[in-house]
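*Asks:* Fold the following.
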Amino acid sequence: MDFRNYKEKYRAALKSANMKENTIKTYCGCMQMYFQHFKKEAEPKAVSAEQIKFYLSGLSSPAYQRQMYGALKNFYIYVINQPKKLQYVPFAKREEKVPIVLSQQEIERIILATNNLKHKLIIILLYSFGIRRQELIDMQFSWIDRQNMFLKVKGKGNKERLIPIQERILNIMEQYYKQYRPNQYMIEGAKGAKYSPTSISKIIKRAAAKAGVRKEVTAHTFRHSYATHLLDHGISLREIQVLLGHSSSKTTERYTTVSSVHLNQLYSPIQSINL
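*Replies:* Coordinates of the predicted model:
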């Protein structure tokens, strides 16, 4: 069994399904590992569901099992035309972990400890909009609606959502624009390329260490903190779901509450932070 015979067809299928390049790369890597394991089989169709089940159970972690499951499911649906191949193969359950949440005082210390304007803006945007790291990387200046004070965000599966912008956050974004003059993306790397995910992680870790915050801080920590602080101010679960771009309320249920306010009048936790 040779993955090279299927690679381009698989890549094209994932691309037509509007998957991001990073996801396509990850899934293709998973399939290479899968084909290496079953290289003695003549064809992918020859691998039984029971063999797949045993293979998945032997992978290093539940997270990797879920990733491989996703890669295999798409492969057998789009390339091999066996949509029911994994029907009775169990999907590894996600470990229920309590998310790390920063206090507003800790976030304020991290922001104030960051002198570089671009680095400061990265942290401010992650927290004030509760966006994912990749959403920040993909963000463009043209997505700002100054008239209605909204920012368009493209999430997973290219799903778009609108998040209210605070006046002072817009002022910081415009101050940053005047200094750095980015061409397309909000935060650009060398020669106008998209910013590196690794660089964002390093900026956050350095800022947290400098601020004396001992918790493990990642880009997603600001997203968890954003949702939790909205909850603390009485914002409803449904509104938090919309702001975070969750397709299911179950994903948002860790931040349970009841409230009802129009989106563009919502409190933003960045209002309580000194910038």
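*Asks:* drop to CA atoms for contacts and neighbour counts, all remaining ones
*Replies:* OK.
*Asks:* residues of the helix or strand where K178 lies that come out buried?
*Replies:* Per DSSP states H and E: K178 is located in helix 167-180. Across helix 167-180, burial judged by 16 or more other C-alpha atoms under 10 Å covers I169, L170, I172, M173, Y176, Y177.
*Asks:* May I have the residues that are in contact with the fifth one?
*Replies:* Applying C-alpha atoms under 8 Å, 6 or more residues apart in numbering to Y176 gives the contacts L117, K118, L121.
*Asks:* Which one of those residues is nearest to G192?
*Replies:* Each of the contacts of Y176 was scored against G192 by C-alpha to C-alpha, and K118 proved nearest at 13.9 Å.
*Asks:* To check against the first, give me the structure of this:
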Amino acid sequence: FPDGRHRHTLFERGSYHLLEPEFQELIDFYRLHEKQRGKKESTIRGESLNTASFLYRMQEQGARSLDEVTEDAVLSFFVSEDGLLQKGCSHKKNISAVFKAGLKWKEPQCRRILGFLPMLRETRKNIQYLTQDEVRLLRDAAEDTGFPARNKAVLLLLLFTGLRGCDIASLTFGSIDWEKERILVDQQKTSVPVEIPLSAVAGNAIYDHLAEERPDTGNPRLFLTETHPFSPLAARSIANIVAKACRLAGIRQEPGDRKGTHIFRHNLASSMLENGVPQPVITQTLGHTAPDSLEPYLRADFVHLKECALSIEDFPLAEEVFSL
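*Replies:* A predicted model of the protein is given here:
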């Protein structure tokens, strides 16, 4: 029997089909409303699933309508009886998105439940960043004779554009405007188009790949597999290219070292911040849809973080401390 947790062959994933009619109506309204606004389908699905789980918990607590949802029941979804946090900020944001859309459907009921949602602070792990030595070693690796021209172009695009791996994999001949020296991309994550400069170093690498190495298959994708039938390169293959580059450069080989494609995006944002590039420009370059998406990168902006350091001259410390 379906229980809302395990996949059942007769039902879609999630708790939606176990909900009371009014709860289902809220999610249905949200889906239609956000689809009309152009929100990405995967985002709508994720927010709907989280909210269905939330409403199913309210249902288990005895609520059969939005009017019957209590503050205690809402808080019990996020915090256990012994005070431990069960659901984090991302869950709250997803649930909030559905109820905010619901304000246009049943404003009093949805506003009331929005007021019950707890104030949760979003926490992020510190992200490993690329050092300047690592960047130099990666660029040296790209020039190695054993490193294919395709891989070199991919690596330099990651270093100099900040594009996501999935967006690099989806690049076509039409994505490159050689005359205006621009790269045009419809981002897969946000579906928002972004236009970024094509640097000479990345542009030359792409040209070398096209002129010297890429087979003429009629496929519009820039990057293809190395073997027949020369299919379009998958996003996961971009991560494999990065792993090969790191091995060739002799960096990030310890367990737990981060060597995915996102580290290059982080490196570009941090470098731009350190060089005083205005945050709106960085947000536009990275194709972020929300200004607060830049927050994780601010934590690695050591140049400006040092400006916030406080003097310790007024604190009584032994002279030996300063001599170390």
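*Asks:* Quick one: list the elements packing against whatever helix or strand comes next after the helix holding K178 of the first structure.
*Replies:* Once the chain leaves helix 167-180 of the first structure, the next helix or strand it forms, by DSSP H and E, is helix 197-210. With contacts taken as 3 or more C-alpha pairs under 8 Å, 6 or more residues apart in numbering; DSSP states H and E, helix 197-210 of the first structure sits against helix 104-112, helix 117-129, helix 133-138, helix 219-232.
*Asks:* from the chain's centre, how far out does helix 197-210 of the first structure sit?
*Replies:* Distance, stretch centre to chain centre, for helix 197-210 of the first structure: 17 Å (C-alpha atoms, centre = their mean, to the nearest Å).
*Asks:* Next, the angle helix 117-129 makes with it.
*Replies:* Angle, helix 197-210 of the first structure to helix 117-129, by axes from the mean of the first three to the mean of the last three C-alpha atoms, to 10 degrees: 90 degrees.
*Asks:* rewinding a little: in JSON lines, list the helices and strands packed on helix 197-210 of the first structure along with mean neighbour count and distance to S61 of the first structure.
*Replies:* Shown next, in JSON lines, are these (neighbours: other C-alpha atoms under 10 Å; distance: least, C-alpha to C-alpha, whole Å):
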{"stretch": "helix 104-112", "mean neighbour count": "19", "distance to S61 of the first structure": "32"}
{"stretch": "helix 117-129", "mean neighbour count": "20", "distance to S61 of the first structure": "28"}
{"stretch": "helix 133-138", "mean neighbour count": "19", "distance to S61 of the first structure": "23"}
{"stretch": "helix 219-232", "mean neighbour count": "22", "distance to S61 of the first structure": "20"}
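*Asks:* Which of those helices sits closest to K9 of the first structure?
*Replies:* Among these, helix 133-138 comes nearest to K9 of the first structure, with 25.8 Å by C-alpha to C-alpha.
*Asks:* Show me the contact partners of the helix or strand following the closest one.
*Replies:* As assigned by DSSP H and E, the chain's next helix or strand after helix 133-138 of the first structure is strand 144-145. The contact list for strand 144-145 of the first structure (C-alpha under 8 Å, 6+ apart) reads F150, L151, K152.
*Asks:* Please name the nearest non-neighbouring residue to S248 of the first structure.
*Replies:* Once flanking residues are discounted, S248 of the first structure sits nearest to Q241: 7.7 Å by C-alpha to C-alpha, 6 or more residues apart in numbering.
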